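> Dropping the sequence and predicted coords here.
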Amino acid sequence: MTTHVPRTCLRAPLLLLGLLAAGSPAHLTAQTSAREGLLNGAPDPTGVAVKNDAGETVYYVAATGQGVQLLRSTDLARWEPAGRVFHAPVPEWAARAVPGTQGIWAPDLSYHDGLFYLYYSVSTFGSQHSVIGLAVNKSLEPGHPDNKWEDRGQVISSDAAETDFNAIDPALLVDQQGKWWLFWGSHWAGLKAVEVDPSTGKPKDGAEVLAVAARPDTRSHAIEAPFVIFHDGYYYQFVSWDSCCDGAKSTYKVMVGRSKQPTGPYADADGKPMLEGGGTLVLENSERWRGPGHNGVITTDQGQWMVHHTYDVENLDAQRILQVRPLTWTKEGWPRVGEPVAAP
């Protein structure tokens, strides 16, 4: 039996939170370009904490890649592969829906009512022709007889002729009243949300698509990767701004706003609405870590942690790697992240 520790919330080597072996040479170029390495490493991570049959807390992370890569840890510092969701790089239905795709992007992993929910997106770089799908499972433990993924297929689609959004970067929220909401979006008209039927994991019949964040005040409209959690009376929407995938030149960063309601209106610490480009900085570039972003939050009785990807300028060939940071809250009620859990 697996119990849930609450979430208020491809080809990759064994991950050490992006930390390379001591003595590795520093360099600012990689043999594989950032665009060529989009599916490598552990990009776009989200995770959960569960109790296994022995009563131990086990952490699982899902990340972008061929078939969706799963990682497992018992201490948030050492991670090992825990299989893949799909045997093929992309499910057949999604490959037909999005010709030219090579892998699955931005999975969202959560646990509710005895099932793991894995929302995932399929697209091609720079395109608005995209789909979001859903797969479910009773267990993630390698070798467990209940570890069998069921693909429920398409949840949301987008196309330039029909929508003003891009159907990638999904994230599920179950609010304080027990309602289910799916958030998603990247660039274009910004981020969206829709109420979900818990029995299917798909939008309710007739549910309205709601706008929750955008950057109309920028030429690029570069906002994506919504992730919403509840804390002390507010819903906090984490988002990522700017350039995700340019190696050491990446400008990705994590921003946040909050609202009393799960669907907004969200505003930053200065009161600027997120629909008008508002956002309070949570995490940005440092000398070594570049392009940190596309985060999830893991919540346990022992605390909260942000999982996100970043480039390590001393090991750019690793591409976007997994990093975990403790997440705490200021007295004013805004999230703050610390240094990475593991250090060289």
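Thanks, I have the structure now.
> Please make it C-alpha for all contacts and neighbour counts, starting now.
Fine.
> ok, Phe125 - how many residues close by?
10 (other C-alpha atoms under 10 Å).
> Same question for Asp242.
When neighbours are counted by other C-alpha under 10 Å, Asp242 comes out with 18.
> again with His87
Residues lying near His87 (other C-alpha under 10 Å) number 11.
> secondary structure element for Met306?
According to DSSP states H and E, Met306 maps onto strand 303-312.
> The structure to be compared is supplied as follows:
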Amino acid sequence: MRFFSALISSVVLLASSVNAYANPGACSGTCNNAHDPSLIRRSSDGTYFRFSTGGGIAIHTAPAITGPWTYKGYALPSGSKINLSGNTDLWAPDVHLIGSTYYLYYAVSTFGSQSSAIGLATSSTMDVGTWTDLGATGVASDSTKIYNTIDPNLIAVGSSYYLNFGSFWDDIYQVVMASTPTLTAGTSSYNIAYNRSGTHAEEGSYMFYYSGYYYLFFSRGICCGYDTSRPATGAEYSIMVCRSTYATGGFIDKSGNACTASGGTVVLASHGTVYGPGGQGIYQDPTYGLVIYYHYVDTTIGYADSQKVFGWNTITWSSGWPSV
């Protein structure tokens, strides 16, 4: 009887491990204050920079992705010159090195509002005190639009630049940027991901090119306010992906469903003490290889937005699809 019980336990354990997600990688130092992280490494000295939502965009640095992370201050301590509500509490940074200049895209909005705009700041080093706010990029929304211009993400395709953005309403859109991507190249935009059900809860897109495909990662579900009201089980943030051979559309999930018709394959969802992972990005780490990074709630710490923790995992691939 003991043998039979042990055999059943082993089968259950094996089945659960097949469907399990890896726990986040090591993190030391200041690992909270990590909502909507953007991760980049300065090539001149190998310093890691982590930018996150809140105030003038918090900056943390570390010698490695594992830490120890140290808070340095705000990128834009006076906020944005964009004249909208929320311009001193900036969201969803997205940082890239273009030529010899670092570009920091950010969103100006207030929670639940469609009165939003995407701004840009630049720096030659990323250090606190070196950022210059350039203000509006020309990507903005209001109640007349079918999209919301938050959660910016830039991708370069050859000599062209595209900015992905969006949240709820009709979800994720894309616009062409100028050859120097400080401004949009026009007002035309097009939908690249849309969840037809419920409140259309998709946002936080991040596009990444790998092995012949453009992978569109995005966060689906409810992101915030878990300390006061948690959504139904499974309705919290999770990380999804679709892919296409083009950066401008045609994204499908692993089952062949269009990303514009509620498609999306789960990459990472709540598990163990990890709750509501999202706000993700992809980074090629010199030590750990290709990683996905994100914020999450550690249920042993707390559910408040200010307690969101920085997480990361190495990515593995199977038949052209990522997993952790």
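Yep, it's here. Because the structure is predicted, anything quoted here is derived from the model rather than measured.
> Other residues contacting the strand holding Met306 of the first structure?
For strand 303-312 of the first structure, contacts defined as C-alpha atoms under 8 Å, 6 or more residues apart in numbering pick out 18-19, 42-47, 247-248, 288-299, 318-328, 337.
> mean offset of the longest strand along the first structure relative to the second structure (after superposition)
Using DSSP state E to assign secondary structure, the strand with the most residues in the first structure is strand 289-300. When the second structure is overlaid, strand 289-300 of the first structure sits 1.1 Å from its aligned residues on average, using mean C-alpha distance after the TM-score superposition for the first structure.
> And the strands in the stretch 201-344 of the first structure?
202-203, 210-213, 223-231, 234-241, 253-259, 280-283, 289-300, 303-312, 321-329, 335-337 (DSSP state E, counting those that start in this stretch).
> once aligned to the second structure, how far is the fourth one on average?
The reference is to strand 234-241 of the first structure. Strand 234-241 of the first structure, aligned to the second structure and superposed, deviates on average by 0.3 Å (mean C-alpha distance after the TM-score superposition for the first structure).
> Tell me the residues of the second structure aligned with that strand.
The alignment of strand 234-241 of the first structure onto the second structure (TM-score structural alignment) covers residues 213-220.
> Likewise for the shortest one?
On the second structure, the counterpart of strand 202-203 of the first structure by TM-score structural alignment is residues 183-184.
> follow-up on the earlier one: give me the distance from the longest strand of the first structure to the chain's centre.
8 Å (C-alpha atoms, centre = their mean, to the nearest Å).
> Could you name the helices and strands sitting against that strand?
strand 46-51, strand 223-231, strand 234-241, strand 253-259, strand 303-312 (3 or more C-alpha pairs under 8 Å, 6 or more residues apart in numbering; DSSP states H and E).
> again, only this time at 7 Å
Contact here means 3 or more C-alpha pairs under 7 Å, 6 or more residues apart in numbering; DSSP states H and E; on that basis strand 289-300 of the first structure packs against strand 46-51, strand 253-259, strand 303-312.
> what does the shortest one correspond to over in the second structure?
Mapping strand 46-51 of the first structure onto the second structure (TM-score structural alignment) gives residues 38-43.
> Tell me which stretches of the stretch 51-200 of the first structure form strands.
Using DSSP E, counting those that start in this stretch, strands in the stretch 51-200 of the first structure cover 57-63, 69-73, 80-84, 105-112, 115-122, 130-137, 150-158, 171-174, 180-184, 191-197.
> now what about the first one, what contacts it?
Among residues not part of strand 57-63 of the first structure, those counted as contacts by C-alpha atoms under 7 Å, 6 or more residues apart in numbering are 42-52, 68-74, 76, 106-107, 109.
> one more time with 6 Å, if that's ok
Applying C-alpha atoms under 6 Å, 6 or more residues apart in numbering, the contact partners of strand 57-63 of the first structure are 42-51, 69-74, 107.
> Correct me if wrong: Ser139 of the first structure contacts Trp149.
No. Counting by C-alpha atoms under 6 Å, Ser139 of the first structure stays clear of Trp149, with 8.8 Å between them.
> And those two? Which one has more around it.
Using other C-alpha under 10 Å as the criterion, Ser139 of the first structure and Trp149 rank with Ser139 on top: 22 against 18.
> Please say which position in the second structure the more buried one maps to.
Counting by TM-score structural alignment, the partner of Ser139 of the first structure is Thr125.
> what do you get for Gly153 of the first structure?
Aligned counterpart of Gly153 of the first structure in the second structure: Gly135 (TM-score structural alignment).
> Spit out the contact partners of the nearest residue to that match once chain neighbours are set aside.
In this structure, Gly135 of the second structure finds its nearest non-sequential neighbour in Gly119, 4.9 Å apart by C-alpha to C-alpha, 6 or more residues apart in numbering. Residues near Gly119 of the second structure by C-alpha under 6 Å, 6+ apart: Tyr105, Tyr106, Gly135, Ala136, Thr137.
> between these, which is nearest Phe168 of the second structure?
Among these, Tyr106 lies closest to Phe168 of the second structure (C-alpha to C-alpha), at 17.5 Å.
> My understanding was that that closest one contacts Pro93; is that so?
Yes. Using C-alpha under 6 Å, Tyr106 of the second structure is in contact with Pro93, at 4.6 Å.
> Pull the contacting residues for Val95 of the second structure.
Tyr103, Leu104.
> how near is it to Leu104 of the second structure?
4 Å (C-alpha to C-alpha, to the nearest Å).
> who's in contact with the nearest residue to Trp241 of the first structure once chain neighbours are set aside?
Leaving aside its chain neighbours, Trp241 of the first structure sits nearest to Ile223 (4.6 Å; criterion: C-alpha to C-alpha, 6+ apart). Shown here is Ile223 of the first structure, whose contacts under the criterion C-alpha under 6 Å, 6+ apart are Ser186, His187, Ser240, Trp241.
> count of residues packed around the counterpart of Pro335 of the first structure in the second structure?
By TM-score structural alignment, Pro335 of the first structure lines up with Pro322 in the second structure. Other residues near Pro322 of the second structure come to 16 when the count uses other C-alpha under 10 Å.
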